[in-house]
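Enquirer: below: sequence and its predicted model.
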Amino acid sequence: MGDLCVGPFVRAIRPDGVAIWTEWSHACEVTLTVTEADQNAGQEPSSLVTHVRTVLVGGRYYALSQLTGLQPATWYTYQVAASEQQKEPEPAVAETTIQCFRTLDLPDAQNTLRLAYGSCRKLSGIEPDALSAFGSWLTASVEQRESVWPHILLLIGDQIYADDFTGRRKQKRFHNQPDPEAEPVATQSFEDFALMYQEAWTDQGVRQVFAVLPTYMIFDDHEISNGWNTSSMWRANALQHGFERALVDGLVAYWVYQGWGNIGMNAPDEHDLLTIMQQAARDDQDVLEDLRACIRKVIYQEQALKWHYTIPTMPPLFVADVRSDRPAILDGRDPANVAPRIMSMEQMEELRAWMKEHAEVTTLLVSSVPAILPSLISFAEYIMGMRPLHGNAVGSLQRFGHMLAGMQQKVALRMSFDHWPVFGATWRELVKLFATRTRDIIILSGDVHFSYAIQARRTLFPSRRRPTIYQLVASPFKNELEQRDKRLISGTAWMKRAIYGGLYTSILPMRQEKSTKRVPHDMLFQNVVALVTLSPQTHKKGQYAIRQVYLGVKNGKSEEVGSTDIHT
């Protein structure tokens, strides 16, 4: 009988369906039983049941159980069980873990949407674990789940730290210029990455969070290595120094543990990796090499593979890939001659079309790295991303522009500038896209190891008829900003407003818990989970009032440590 190793995790959610992800010790048939939670007294409980075979990847067994035919905005309890050779299935999870989920509202319901989000969870640190503590917060508030629990959880980067192989061995970090003498990260295999996910996700508090909240994920750099794809030459340098296997196996592991659950309810023919998983469930063959072959083609730019996706919430949500989709130079071109981009033109075009489709409503954009940072930092990144002579100059001006671009790139790498403003081409496209909007854009990000909220407009003069970008940031779950960086960021906090790159930005007030006093610098430097509540404005169709609350850890428990209210 297969034992449950990791999970169960509630993953993709719809008004009429759900996907539950699990990892098992042996091959088995997984039975998912779902029962409506709030049936009338005396009514015989009716359940829906589905069965799937495990999928074999690298000697490990996984299942993504999908069930449709559910009612919207409804609470369900569920059980997962495993059986072999026609034996009766046995429950796989201890009764101490609450297992339930709520389906999404119908898009036209015009109800409040609650989100939880955050990023950056490094197990080796001694800091309190905000995501684990959040599990106890959910358990304590289970009776009020309809009014206080978030409808979905967004994990937006650095769910593992692949360059911090805790408990087994330390890997040397691969930066933009790999050290040929260093222990090669290519020794990291799929099994190495899988062990890291298993270690990260078997914590009881985290397991409880994933067992009840529909969870969507996207990678940032530490899923592969610190600084992954920071520059357009990163991939070429990595491949030249023997890092292919780490890149390939890291992305295979990301797919199995994170990406599959994001889009698992889509039709298999919509994604090459879904097709491979569907075939694997039928023939019981290990598909590690098939997944590797597909992703290897992506690494060498022989094939495109989408990691970005949308979620059918209201307001609607687009989860962008701003890490792996950065164009890489593999053909020897000089990077100083290439306009820096944080995502491909193809993904930007999809984002543009999606924004147009939802032109009459506030939209949510998830970007693992922030688009807008505190004023002085964001301005400095924007300056390093400018290419005023790119594509226009000739002769000596062209040579000067080439030299200037090379200097800008060196400074950006030295200062770890890795966010939207330093990628000039896509920054201009984002600002141009914003200029076409009549409704607000809310961007949710992590990465930077401190938390804040900033607004940006196209004009100095606020107007009800002009939309606003609200950049909300929550980071980390469990990590710590180095004191040097903390002093640097705090030292620049005096600059609350800035004008650059077509935007006027200003930091938003953050209030202390149960107080009108502001948090110092309007920034939090501690481990948090952020809760965002979006309430539809009855007098402004398509607009939402926004409240963000940060839950920190005090005496091992989740407690409010700061909040920001935005009235649009």
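Expert: Cool, the structure landed.
Enquirer: drop to CA atoms for contacts and neighbour counts, all remaining ones
Expert: Will do.
Enquirer: show me the helices in this protein, by range?
Expert: For the chain, helices defined by DSSP state H occupy the ranges 130-140, 145-148, 190-201, 204-212, 234-240, 244-254, 260-263, 272-283, 288-299, 345-357, 375-385, 395-414, 424-435, 483-491.
Enquirer: would TSV of those helices with distance to Y500 be doable?
Expert: Below are the helices of the chain laid out as TSV (distance: least, C-alpha to C-alpha, whole Å):
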stretch	distance to Y500
helix 130-140	35
helix 145-148	38
helix 190-201	40
helix 204-212	40
helix 234-240	28
helix 244-254	36
helix 260-263	35
helix 272-283	41
helix 288-299	35
helix 345-357	21
helix 375-385	6
helix 395-414	17
helix 424-435	11
helix 483-491	19
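Enquirer: now render these as TSV, adding mean neighbour count.
Expert: Shown next, in TSV, are the helices of the chain (neighbours: other C-alpha atoms under 10 Å):
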stretch	mean neighbour count
helix 130-140	22
helix 145-148	14
helix 190-201	19
helix 204-212	23
helix 234-240	19
helix 244-254	24
helix 260-263	24
helix 272-283	17
helix 288-299	18
helix 345-357	15
helix 375-385	20
helix 395-414	15
helix 424-435	18
helix 483-491	12
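Enquirer: which one, of those, ends up nearest to A474?
Expert: Between A474 and the helices of the chain, the shortest gap by C-alpha to C-alpha is with helix 130-140, which sits at 11.2 Å.
Enquirer: other SSEs contacting that closest one?
Expert: helix 204-212, strand 529-536, strand 544-554, strand 557-566 (3 or more C-alpha pairs under 8 Å, 6 or more residues apart in numbering; DSSP states H and E).
Enquirer: wait, which of the helices of the chain is closest to D522?
Expert: helix 483-491 (9.9 Å).
Enquirer: re earlier: out of the helices of the chain, which comes closest to S445?
Expert: With C-alpha to C-alpha, the closest approach to S445 among the helices of the chain belongs to helix 375-385: 14.4 Å.
Enquirer: quick one: G491 from H358, how far?
Expert: G491 is 39 Å from H358, where distance means C-alpha to C-alpha, to the nearest Å.
Enquirer: and if you look at M343?
Expert: M343 is 21 Å from H358, by C-alpha to C-alpha.
Enquirer: between the two, which one's more packed in?
Expert: More crowded of M343 and H358, by other C-alpha atoms under 10 Å: M343, with 20 against 15.
Enquirer: pretty sure the more buried one contacts D325?
Expert: Yes - taking C-alpha atoms under 8 Å as the definition, M343 is a contact partner of D325 at 5.0 Å.
Enquirer: surely A162 touches D221?
Expert: No - here A162 lies out of contact with D221, judged by C-alpha under 8 Å, at a distance of 9.1 Å.
Enquirer: picking up where we left off before, save the helices and strands packed on helix 130-140 as CSV, and put in distance to A63 too.
Expert: Below are these laid out as CSV (distance: least, C-alpha to C-alpha, whole Å):
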stretch, distance to A63
helix 204-212, 15
strand 529-536, 28
strand 544-554, 32
strand 557-566, 31
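Enquirer: take a look at this one as well, against the first:
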Amino acid sequence: MAQIVLGPMLRRVDESTAAVWVETDSPCRVGVLDASAATFTVHGHHYALVEVSGLAPGSVTPYTVTLDGRTAWPEADSEFPPPVIRTVNPDGDHRLVLGSCRVSADEQYGDARFGVDMLAAFAHQLAADGDGTRPDALLMLGDQVYADIPPEEVRQFIRDRRDVSVPPGEEIADFEEYAELYRQSWAQPAVRWLLSTVPMLAIFDDHDLRDDWNTSMAWRDTMLKQPWWKRRVIAGLGSYWIYQHLGNMSPKDRAEDPLFAALRESDGDGAAALDEFAWRAWEDSTSVRWSFQQEFGGTRLIMLDSRCARDLTPRKRRIVDEPEWDWFREQATAECDQLLIASSVPVLLPTGLHYVESWNEAVCDGVWGKTFAKLAEKIRQTIDLEHWGAFRESFQRMSFLIMERVRGNWGKAPAAVVFLSGDVHYSYLAKARIRSARGMVHQVTCSAIRHPLPRLLRWANVVGSVRVAGIFGYLLARLARVHRTPFSWRMNRGPWFDNALATVDLSGRKTRARWHTASVAEPKRLRELGSAELS
């Protein structure tokens, strides 16, 4: 008799359809409401994605999950309410919750090292408040799992199956270990319930694969020399497709996806097809598009891959390659009330750090000669100088596109263009200053869900956020012949170093952002860090 291993997870939900993802311990048929799907098998694991259709816009529908006709979820003794599917109301208000960087620790709610788990805290708050505060989506903006820093239970799992004195040691090595990492990360009762009742949309960042993933061509060349790396890449990108990307797709995209069709139609294990796809995605970033978009009434959300789609060619670096940029430009120039651009790494960093990253890229590219270029590459990898400021050509493109949008040069200007990001392990709001703009531009950053910065690095980031640091960074960049940015911006909320989740509320052409945290002492109660009107 089949059992659920992980899930159910409510994935993309629009006005009339919903996707429910499940992992089971044996082949079976998974049912949700009037829809069902047979499991498919990959590396000995069994998965199903059930597509529910015909739902009414703005409706709230309780659901159960059946395996071969037998009810398997929700559990009878759960402390949480039954899960529901809440469809998007195109004429109503909308709420998105976002965050990034979550380590899975042994203690369910919080501990001294990693602090409170904001997903668990949010789950309890949501269960207490009821459906009235339920968001339209939970945006996971990277580092959903830490393949290079797995929790102790996963490290024990690794030690029990192979010799950890051989690289990659206690890091994740293959698909089986990734599957265990995802299970340990998302099977805690509060988190499991949250993911069963709030639609999740996700994009990866470096730790989903490994720290500094695609920082530079030098980093990439170094990793390719490691005998264990190919296996890790195949497992990392393959498991990401299964556990995260599959649920991001629209019903149309899934229906047209050749890999999904191959896995469902396979009579046996589809590991070979998935592994081939994953290695091709690593070798050729143009072979797959991880980015996607979704509408929430008059708001357009674009989840942009700024990690795997990078072009790392020295002196021609792009944080998104040409095909990805062409797709993004088409999506970002469509008319909408608000434009939300989710990039795992911030577009608008504190200005001092932005200019230091631009200086570093210029020096890496040889503006100060070969000796300094080698030193700059070491600095780039050591202190993670890899955000949009470190890819100047892409930043310029993004800047001019956004300036044209908010000035109304491509149709009606959106009331707000908001960058949504994580990665940096602190939260803040930055506001751009653009002349003749008819809409506002902000950077909303929320990180970490559960992985706070050490105290020394907190002070370093506070110093980097002050005005004098911006002046220093600009002067340093000018020494490397880096020009001033097309517009200026400054941080006007934060930085906050608490574990946090951010909420973006959308009402017509009005947008508001709030940040919340919780404490280990009171891990089930949220308190507000700050808020701001964005339009």
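Expert: Done, it's in. Keep in mind it's a predicted model, so treat the numbers as computed, not measured.
Enquirer: TM-score for the pair, please.
Expert: Once superposed, the chains reach a TM-score of 0.86 (TM-score structural alignment, normalised by the length of structure 2), with 495 aligned residues with a C-alpha RMSD of 2.6 Å.
Enquirer: between the helices of structure 1, which one is nearest to K170 of structure 1?
Expert: Nearest to K170 of structure 1 among those is helix 190-201 (11.8 Å), distances taken as C-alpha to C-alpha.
Enquirer: matching residues in structure 2 for the closest one?
Expert: For helix 190-201 of structure 1, the aligned range in structure 2 is residues 175-186, judged by TM-score structural alignment.
Enquirer: now stretch 480-493 of structure 1
Expert: The aligned range for stretch 480-493 of structure 1 is 452-465, by TM-score structural alignment.
Enquirer: tell me which residue of structure 2 matches up with P89 of structure 1.
Expert: For P89 of structure 1, the aligned position in structure 2 is R70, judged by TM-score structural alignment.
Enquirer: residues near that match, how many?
Expert: Going by other C-alpha under 10 Å, the residues that sit close to R70 of structure 2 add up to 14.
Enquirer: quick one: it from I302 of structure 2, how far?
Expert: Distance of R70 of structure 2 to I302 of structure 2, given as C-alpha to C-alpha: 38 Å.
Enquirer: nearest to S558 of structure 1, of the helices of structure 1?
Expert: With C-alpha to C-alpha as the criterion, S558 of structure 1 lies closest to helix 130-140 of the helices of structure 1, at 5.6 Å.
Enquirer: how big is the angle separating the closest one from helix 190-201?
Expert: Angle, helix 130-140 of structure 1 to helix 190-201, by axes from the mean of the first three to the mean of the last three C-alpha atoms, to 10 degrees: 50 degrees.
Enquirer: trace S451 of structure 1 over to structure 2, please.
Expert: The alignment partner of S451 of structure 1 in structure 2, by TM-score structural alignment, is S427.
Enquirer: apart from its chain neighbours, what residue comes closest to its match?
Expert: With sequence-adjacent residues excluded and distances taken as C-alpha to C-alpha, 6 or more residues apart in numbering, S427 of structure 2 is closest to C446, at 4.4 Å.
Enquirer: next: A530 of structure 1.
Expert: Distances taken as C-alpha to C-alpha, 6+ apart put Y550 closest to A530 of structure 1, at 4.5 Å, once the chain neighbours are dropped.
Enquirer: which ones are touching that neighbour?
Expert: Residues counted as contacts of Y550 of structure 1 (C-alpha atoms under 8 Å, 6 or more residues apart in numbering) are A474, V528, V529, A530, L531, E560, V561, G562, S563.
Enquirer: relative to G502 of structure 1, how far out is the counterpart of M398 of structure 2 in structure 1?
Expert: Residue correspondence to structure 1 (TM-score structural alignment): M398 of structure 2 is matched to L430. Separation of L430 of structure 1 from G502 of structure 1 (C-alpha to C-alpha) stands at 10 Å.
Enquirer: over to N237 of structure 1?
Expert: Counting by C-alpha to C-alpha, the gap from N237 of structure 1 to G502 of structure 1 is 34 Å.
Enquirer: same check on R414 of structure 1?
Expert: Distance of R414 of structure 1 to G502 of structure 1, computed by C-alpha to C-alpha: 26 Å.
Enquirer: would you mind finding the match for the residue nearest to A530 of structure 1 in structure 2?
Expert: Under the alignment (TM-score structural alignment), Y550 of structure 1 maps onto H516 of structure 2.
Enquirer: same deal with S65 of structure 1?
Expert: By TM-score structural alignment, S65 of structure 1 lines up with V50 in structure 2.
Enquirer: looks like its match contacts T17 (just checking).
Expert: No - applying C-alpha under 8 Å as the test, V50 of structure 2 and T17 come out as separate, 10.4 Å apart.
Enquirer: who has more neighbours, the two?
Expert: Taking other C-alpha under 10 Å, V50 of structure 2 and T17 do not tie; V50 has more neighbours (24 against 20).
Enquirer: next up, the contacts around the residue nearest to Q204 of structure 1 when sequence neighbours are not counted.
Expert: Take Q204 of structure 1 and drop its neighbours on the chain: the residue closest to it by C-alpha to C-alpha, 6+ apart is S132, 7.4 Å away. Contact partners of S132 of structure 1, counting by C-alpha under 8 Å, 6+ apart, are D203, Q204, G205, V206, V209.
Enquirer: over to E15 of structure 2?
Expert: Contacts of E15 of structure 2 by C-alpha under 8 Å, 6+ apart are L55, A56, P57, G58, T87, V88, N89, P90.
Enquirer: what do you get for W279 of structure 2?
Expert: Neighbour list for W279 of structure 2: K230, V233, I234, L237 [criterion: C-alpha under 8 Å, 6+ apart].
Enquirer: so what does the second one match up with in structure 1?
Expert: Read that as V233 of structure 2. Under the alignment (TM-score structural alignment), V233 of structure 2 maps onto L247 of structure 1.
Enquirer: isn't that match right next to D221, touching?
Expert: No - contact criterion C-alpha under 8 Å: L247 of structure 1 and D221 do not qualify, at 11.1 Å.
Enquirer: where's I13 of structure 1 relative to L317 of structure 1, distance?
Expert: Distance, I13 of structure 1 to L317 of structure 1, using C-alpha to C-alpha: 13 Å.
Enquirer: out of those two, which sits in the busier spot?
Expert: More crowded of I13 of structure 1 and L317, by other C-alpha under 10 Å: I13, with 31 against 20.
Enquirer: how much space separates that one from I98 of structure 1?
Expert: 18 Å.
Enquirer: equivalent analysis for L113 of structure 1, please.
Expert: Here the criterion is C-alpha to C-alpha. By it, L113 of structure 1 lies 22 Å from I98 of structure 1.
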